[in-house]
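Undergrad: 3D model of this:
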Amino acid sequence: MYRQIALLLIGILIGSTFTMYFQGRDIESREPERVIRVGALRAIYHEIYLIKGLGLDEYVPAEVEVKIYPHGTAMMTAFQAGELDIMYVGTVPAMNAFSAGAKIKVIAGTNLGGTSLVVNKSSGIKRLKDIKGKKILVPGPHNFQDVVLRAIILPRANLTEEDIIIEYEGDKGMMIHRLVSGEADAAIVWEPHVTRMLFDENMNRRENIEVLVPWNEIISEDPSKGYRYSSSCLVVGEEFLRENEDLVRAWVLIHALAIEYWKRNPKKASEIISREMERIAQVSISPEMVEEAFKRVRLSLDPAIDSMKLFSEKSHELGFSKEKVDVEKLYYPEIQREV
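TA: Have a look, this model is predicted:
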């Protein structure tokens, strides 16, 4: 099974057309008693949408069930309840859960960058210090964006949590509406929702919305360094890994193949992600908007371990995790190294 999927990957790496490697090859027989329950967010950089759209999951001998969550904290709660096996989840919720005793491993990265702080111009926010006293929307409690706002952006503005109003809004459609209408002053969120705030559904630029802290100035104000953070990662339950290492290895391979496909076919990949996000996650977003959103995020196998260590420290300082996570114990690089 691994060799068959590896051949697909090698085919792309040496420049052969993608479809050649599907023609004439037997898809592994599904084993109905084996199931992979995959969790994801409504994020363009969660490779599950490309995997499903390209049919790569058909090369894994198990039924694949996909479940969508509003934010990473909710997803990790579902994992703890025994509902998931593999997760495309925020690094901070994963580390917080690990700190609380969750038996998980990070097995690969998913993206670099992708988070921005967006403001409504009518709020009067022109500089970072102007967010004082303003209402800022965050996707969920104790997630990546929550930590970025509290532990990085506020100190950069010489402000504290008491200086702003934080409201959690898990419904991204409502978050966009509240920001655009002026009910909220700012929002910190991931792609493609940053782009959905900046443009209407016809790709007309909204004049009253702008980015205050861009995706590549999150962990550093130097754009050449500020994007090197992994806001989410590929996570597996330890028990599932132990009992189904063949499936996990196969999944990492098709995950890597999806990333390589995006690198070599960005326009087509955007079309596929657009279609699959609507089908799987009920998010209506045009291929043009997906393509625009990818200007602010990159798919990557790199889990950006240094950034994980940074956010582990920040999350612990905020009291979101019981202890500072030893990222080296959380990260299981063996399968990724094979890829």
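Undergrad: When you work out contacts or count neighbours from here on, use the C-alpha atoms and nothing else.
TA: Will do.
Undergrad: So which residues make contact with stretch 263-281?
TA: Applying C-alpha atoms under 8 Å, 6 or more residues apart in numbering, the external contacts of stretch 263-281 come out as 42, 44, 49-50, 52-54, 66, 68, 261-262, 283-288, 290-291.
Undergrad: next SSE after the longest helix anywhere in the chain?
TA: Criterion DSSP state H: the longest helix present in the chain is helix 245-264. Per DSSP states H and E, the first helix or strand lying C-terminal to helix 245-264 is helix 266-281.
Undergrad: Of the contacts of stretch 263-281, just the buried ones, PyMOL syntax please.
TA: Buried members of the contacts of stretch 263-281, defined by 16 or more other C-alpha atoms under 10 Å, are picked up in PyMOL with:
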select buried, resi 42+44+49+50+52+53+54+66+68+261+262+283+285+286+287+290+291
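Undergrad: Grab the nearest non-local neighbour of the residue nearest the centre of the chain.
TA: What sits nearest the mean C-alpha location of the chain, by C-alpha atoms, centre = their mean, is residue 232, with 4.3 Å. Here the nearest residue to residue 232 in space, its sequence neighbours aside, is residue 90; by C-alpha to C-alpha, 6 or more residues apart in numbering that works out to 3.8 Å.
Undergrad: Another sequence for comparison is provided below:
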Amino acid sequence: MKKLFALLIFAALSLLLAACGNSDEQAAGNDGSKEITIGYFPNINHVAGMVAEEKDMYSETLPEGTKVNYKYFPDGSAFMTAIETGEIEGGLVGPGPAMNHYISGAKINVVAAGSTGGTVIMARKGSDIKNPEDLVGKTFISPGVGCTHDVQFETMMKEEYGVTSKRIGGEMKHVTGKPATYSSMFQAGNVDAATVPEPWASVIEAKGSGKVLVNTPDVAYGNTLPAAVFVTSQDLVKNNPDMVQSIVDAHKKATKFIQENPEEAKTIAIDKIKEITDQDLSKSVIDNAWERINFTYEIDGKTLQDFATSSYELEFLKDKPNLDGLVNTSFIK
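TA: This is a model prediction of the structure:
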């Protein structure tokens, strides 16, 4: 009887160990390979993502056999949800969504920057808007409520001109939409002004549907705020720092490539934006947009904290934010 009982226990343990072995094998792939997904937006501020994909730079820094997938996002909220659910391992997003989700409890880290600059305030042709004060009673568009470009614009309007949106009892109406559609919305007369990430401001200029009202250096945090940050989960940082280092190393390689090979990087950007958005951008549009952006992976936590405070003062956040622990620069040193 005891012998039979021992045999049963042994059989049960064998099945359990076999099941565990099969589960691990499936997670890693039948050939032992790993699989990760990187996300970014079809904006000029995210060219490092495009270059890294085109040049297969993640495969160069990750362990041999790692399969790298890419996912493209229309807005920061969708990107952050993908990070939090593990749909993607990392990628580029605006600092606004990263900051907002962190404050709301998301376990994430900003491990690098992607670029600075690139936000432009545009006025619709025929809107009779000659300066920012003329935006009283007008409708403006941004990619999202409380997104990076929205906060930059509303901070400037409040601090420099005393004009706010109806959301906080002011005079401007706010709507949201994809930046690639802004030029057509201007042409249709649906909105009066836009806070626009490049290259879409240069598209509006090229099509003649609008004009620059406030250029990048004069928008709040215009040349100092990271226009894109590289985000991953705290879980990945804690449990697989080697993977995070490999991912950041590829991002750094892509950024250095942009700095050293701007013309080839522009071609990559034109092709990828066409592939993702079906928008044909001319070389002149990209050249114009490029002048407003600085590509860097260096990240300054203080600038993000100041930006977060501005978001709170605009009532996008209920509580005064504390971003301690959000930025982790150990992977870019």
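Undergrad: Do you know the score for how well these two fit?
TA: For this chain pair, the superposition-based TM-score is 0.83 by TM-score structural alignment, normalised by the length of structure 2; 296 aligned residues with a C-alpha RMSD of 2.0 Å.
Undergrad: helix/strand/coil for the counterpart of the residue nearest to the centre of structure 1 in structure 2?
TA: Using TM-score structural alignment as the criterion, residue 232 of structure 1 maps onto residue 228 of structure 2. The assignment at residue 228 of structure 2 comes out as strand when based on DSSP: H, G, I helix; E, B strand; the rest coil.
Undergrad: I'd guessed residue 228 of structure 2 sits against residue 93; true?
TA: Yes. Between residue 228 of structure 2 and residue 93 there is a contact under C-alpha atoms under 8 Å: 5.2 Å.
Undergrad: dump the residue contacts of the aligned residue in structure 2 for residue 180 of structure 1.
TA: Taking TM-score structural alignment, residue 180 of structure 1 has residue 187 as its aligned residue in structure 2. Residue 187 of structure 2 sits next to 124-125, 209 when contact means C-alpha under 8 Å, 6+ apart.
Undergrad: do residue 292 of structure 2 as well
TA: 117-118, 216.
Undergrad: what does residue 123 of structure 1 give?
TA: Per C-alpha under 8 Å, 6+ apart, neighbours of residue 123 of structure 1: 134, 182, 185.
Undergrad: and it, what pairs with it in structure 2?
TA: Checking TM-score structural alignment: residue 123 of structure 1 goes with residue 127.
Undergrad: what's the closest of the contacts of residue 187 of structure 2 to residue 312 of structure 2?
TA: Among those, residue 124 lies closest to residue 312 of structure 2 (C-alpha to C-alpha), at 29.0 Å.
Undergrad: State the distance from that closest one to residue 172 of structure 2.
TA: 15 Å (C-alpha to C-alpha, to the nearest Å).
Undergrad: quick one on the thing from earlier: identify the residue range in structure 2 corresponding to the longest helix of structure 1.
TA: The aligned range for helix 245-264 of structure 1 is 241-260, by TM-score structural alignment.
Undergrad: compared with structure 1, how much does the matching stretch deviate?
TA: Between stretch 241-260 of structure 2 and the aligned residues of structure 1, the post-superposition mean distance stands at 1.4 Å (mean C-alpha distance after the TM-score superposition for structure 1).
Undergrad: Quick one: residues in contact with stretch 68-78 of structure 2.
TA: Here stretch 68-78 of structure 2 has contacts from 35-42, 53, 58-59, 79, 88, 93-94, 96-98, 143-144, 147, 178, 276, using C-alpha under 8 Å, 6+ apart.
Undergrad: From residue 209 of structure 2, how far off is residue 280 of structure 2?
TA: Following C-alpha to C-alpha, the distance that separates residue 280 of structure 2 from residue 209 of structure 2 is 17 Å.
Undergrad: any chance you could map the strands in the stretch 101-250 of structure 2?
TA: Remark: strands assigned in the stretch 101-250 of structure 2 by DSSP state E, counting those that start in this stretch are 108-117, 119-124, 139-142, 173-176, 193-197, 210-214, 226-233.
Undergrad: Show residues contacting the fifth one.
TA: Residues from elsewhere that reach strand 193-197 of structure 2, judged by C-alpha under 8 Å, 6+ apart: 43-45, 118-124, 135, 138-143, 149-150, 153, 179, 182.
Undergrad: swap in the second one?
TA: Residues from elsewhere that reach strand 119-124 of structure 2 (C-alpha under 8 Å, 6+ apart): 129, 149, 153, 186-187, 189, 191-198, 201, 209-216, 219, 222, 227.
Undergrad: and what of the third one?
TA: The contact list for strand 139-142 of structure 2 (C-alpha under 8 Å, 6+ apart) reads 149-150, 172-179, 191-196.
Undergrad: now those residues: which count as buried?
TA: 149-150, 172-174, 179, 191-196.
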